[in-house]
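> Need coordinates for the following:
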Amino acid sequence: MWIRALQAVLDRGIRQGRLHVRFPDGRMGSYGPGAGTGPEAQLMITDPALPRRILLNPQMALGEGYMDGGLSFPSDDDLRGFLQIAARSAQSGRLPLPMRLAHGLRVRTKGLMQWNTLHLARRRVQHHYDIPDAFYALFMEEDLQYTCAYFRDDAMTLEAAQAAKMAHIAAKLCLRPGLRVLDIGCGWGGLALYLARAHGVHVTGITLSQVQLEAARSRAAAMGLSDRVAFRLQDYRHVPDRFDRVVSVGMMEHVGVPQYQAYFDKIHGVLAEDGVGLIHFIGRHTPPRVLSPWFQKYIFPGGYAPAFSEVIPRVERAGLVVADLEVWRGHYERTLRHWQQRFRANEPRVRDMFDDRFVRMWWYYLIAAEVSFTDMGMVLFQMQIARRSDAVPRVREYLYPAPGDDQRPSDTA
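Predicted coordinates for the structure are as follows:
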């Protein structure tokens, strides 16, 4: 019964591409128009309980089915193609009414899932980031930049693109020696150390991950920068100091919409009168949606990628000025492809550190994240903010100086 019901859903819902499915009882089915209308993919369902679970909670069941081995694909391209077909089909409006109603309920109650008390915030960060940094080093570059790289040209390596990202952020912060910088969500300290070393500023980095804190402090000591960079285990809501600059890279996705006002109010409160901030975060160019329940459970509990319409009212109410907004398209999917290649190359080492289920979970995450950018409207926002509209140059040439004529404010260091 459940297989027939799932076949009916696939037959009605797949409107682009072509999906070939082998069901647990050995039956085969092909769905979608094919003929150049989208990706083509094959999958095998071997768990007899999975068709029912897919019908009741498709996003959770698909992710868990892949993790547990009850759902498999002949190749990585098949997994990618299937997720692209699924993403496009979900947006077609042709899914069964119960699935649409369940999705609508998740959208309306997403604020409850994103409510972030101090205790919850720390626990959620620990879930994803208190994994040994040796694991992250297997698929990131040496500096451990776990955020979108900036590919100024297609030939750039991941290392070069991550360095370009940090230089671009530094330029937007309009740095000069001696300024005090707050790095909210500093990770393993790479950006803070770069800013101190390259621009002569004093940086305070805050994180809720004990593993990241220890790694960042160790790196600062090894580089001889402990006198210019301080790392704390601290929630942004508890920062008492004042700073000339505030930067937050890849952290706002963990704040949660109910806390956005407190987040931007705090940034306004810690910024000097002529201060400048740079918020670098994943968002979407679509109306507000909701994060997959599988992502919420296994990858980023409480995480969310907002529409800009959910952000700007809070910025305005905090008394901050949006001085510049840049939308990165195509950069994160390229970053993820680099991570995927390195993860695959080191898969045996990951398996030795964890187990097969962990490997499949992370691989599904890396591919699904890529598809969220290629097919689900995700983008990367860089929002430059200030307390005064004249705190940054009026024109953007300072961000892109001509060769031999570098006039970036940050290069006065």
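> contacts and neighbour counts: CA atoms only from here.
Noted.
> quick one, strands of the stretch 101-250 of the chain?
Assigned by DSSP state E, counting those that start in this stretch, the stretch 101-250 of the chain shows strands spanning 180-184, 202-207, 229-233, 243-249.
> Would you mind giving the ones you listed as a markdown table with mean neighbour count added?
Rendered in a markdown table, the data for the strands of the stretch 101-250 of the chain read as follows (neighbours: other CA atoms under 10 Å):
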| stretch | mean neighbour count |
| --- | --- |
| strand 180-184 | 26 |
| strand 202-207 | 25 |
| strand 229-233 | 20 |
| strand 243-249 | 24 |
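> JSON lines for those, including distance to residue 9?
As requested, those are arranged in JSON lines below (distance: least, CA to CA, whole Å):
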{"stretch": "strand 180-184", "distance to residue 9": "45"}
{"stretch": "strand 202-207", "distance to residue 9": "45"}
{"stretch": "strand 229-233", "distance to residue 9": "48"}
{"stretch": "strand 243-249", "distance to residue 9": "40"}
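> One more sequence to fold, the one below, so I can look at both together:
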Amino acid sequence: MSERVTNWAGNIVFNARSVRRPASVDEVQEIVAGGGPIRVLGSGHSFNRMADTDGTLVSLADLPRVVEISADRRSVRVDGGIRYGELAGELHRNGLALHNMASLPHISVAGAIATATHGSGARNKNLASAVSSIEFVDGSGKPVTVSRGDADFEGVVVNLGALGVVTALTLDVQPAFELRQYVYDNVPRASVDEHLHDMLGDGYSVSLFTNWTGLDISHAWLKRAEPLGDEWYGGHLADGPRHPVPGMPAMNSTEQGGVPGPWHTRLPHFRMEFTPSSGEELQSEYHVARADGLAAIDAVASIRTQVASVLQVCEVRSIAGDELWLSPNYRRDSIALHFTWIADSDAVLPVVGELEQRLAPLNARAHLGKVFTQTPSTIRSSYERFADFQELVRRYDPAGTFRNEWLDAILG
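Sure thing, here's the model as predicted:
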């Protein structure tokens, strides 16, 4: 392959023999009909070889942008290459909003949904929960549409790219709204022990950050409609803008200080117009049942010296449960612990393995788009509908057009 393609962080160089950028759904069908192996690359914001292939790597970035708002203004149909930042701006201009966004508006909608990526909020489900219809080209090159209420729907949405090339999605929308963003420094660990669930529920979206050099929360980010005061659970209102990762420029972050603003300029941590960081990082994330959130925090604290030695920042968030088969929030309200590591796999992987051992008694589900060492059998046993998903893969891609080594290991 003459073109060198890497993921966003640069820790993965893809092995594809060719890279295709179809400009229409017809072209997508032609590529798939030509045979595999094929994998689809979204915005590249994954940290393992999920999207890798030794065949054809397909990018949907050149598909014509589609933002079709329904007549009743309750849904929007979008193309498979659009990014959240692009979609959010267009929705807001039409007085509409998504229910939530991830930390980065730079990620592709289809890619984020395929891996059950999420924002935060005790009452907010992950981003994939907004999908009401999904259109994809299956392993034979045939276009397929599956909609909410169809028998396969809950299995098809979070799909790991295993079922086909997603060419369009229909998402639920709601009226646009405003939020304020506050950051509080140095929230004591005692407050977390006594009030964790109240803290994570005290806003539309709440994130707690720590670098684990100590037990306190370095800073808490709250996104909510109502104003707040100078103190929050023992933390003090930040005296200026902050960036989640220590040492990174705060100008890349969305506006803070309690200034009201449109939903899409407050829900993400980072501004669309700036690169959120240098990409010199690895990431891991684990979801546990909400009731086990404090136990999960204690598990990390038990090896915090090891964690801190390779960590940039850890974020704790809450996500509401859903019915999507391969969602880490499947049928359980969850707390997620997200780790942004240094860009050194040799140093990070042993810590990830030890962390997973500490979290294993809590049935921690790994975010499959990030770095993990859990065995495929552990992953399969974490999802009660995994065997049903395997059957979907056999049905929609019987020839293995979309398989790769990573997916073979996960699916068995």
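> After superposition, what's the TM-score here?
Overlay of the two chains. TM-score (TM-score structural alignment, normalised by the length of the second structure): 0.24; 166 aligned residues with a CA RMSD of 7.3 Å.
> re the thing from before, out of the strands of the stretch 101-250 of the first structure, flag the one nearest residue 308 of the first structure.
Across these, residue 308 of the first structure has its closest neighbour in strand 243-249 (16.2 Å, CA to CA).
> Just after that closest one, pick out the following helix or strand.
Next in sequence after strand 243-249 of the first structure, counting helices and strands by DSSP states H and E, comes helix 260-270.
> Output the contacting helices and strands for that next one.
helix 308-317 (3 or more CA pairs under 8 Å, 6 or more residues apart in numbering; DSSP states H and E).
> Pull out the buried residues from the helix it packs on.
By 16 or more other CA atoms under 10 Å, the buried positions in helix 308-317 of the first structure come out as 314, 315.
> now the angle between helix 260-270 and that helix, please.
Following axes from the mean of the first three to the mean of the last three CA atoms, to 10 degrees, one obtains 40 degrees for the angle between helix 308-317 of the first structure and helix 260-270.
> Helix 308-317 of the first structure - contacts with which helices or strands?
Using 3+ CA pairs under 8 Å, 6+ apart: helix 308-317 of the first structure touches helix 260-270.
> Tell me which residues of the helix it packs on come out buried.
260, 261, 262, 263, 264, 265, 266, 267, 268, 269, 270.
> Of those residues, which is the nearest to residue 360 of the first structure?
Of these, the one sitting nearest to residue 360 of the first structure (CA to CA) turns out to be residue 260, at 33.2 Å.
> thought the closest one was touching residue 314?
Yes - the pair residue 260 of the first structure and residue 314 qualifies as a contact (CA atoms under 8 Å) at a distance of 6.4 Å.
> wait, which of the strands of the stretch 101-250 of the first structure is closest to residue 280 of the first structure?
strand 243-249 (4.6 Å).
> Excluding chain neighbours, what is closest to residue 368 of the first structure?
residue 83 (6.8 Å; CA to CA, 6 or more residues apart in numbering).
> what's the next secondary structure element after the longest helix that the second structure contains?
Among the segments of the second structure that qualify as a helix by DSSP state H, the longest is helix 345-359. Scanning forward in sequence from helix 345-359 of the second structure by DSSP H and E, the next helix or strand is strand 365-366.
> packing partners for that following strand?
So strand 365-366 of the second structure, by 3+ CA pairs under 8 Å, 6+ apart, packs with strand 282-289.
> Which secondary structure elements does whichever helix or strand comes after the strand it packs on sit against?
Later in the chain than strand 282-289 of the second structure, the nearest helix or strand by DSSP H and E is helix 293-301. The contact analysis (3+ CA pairs under 8 Å, 6+ apart) places helix 293-301 of the second structure against helix 345-359.
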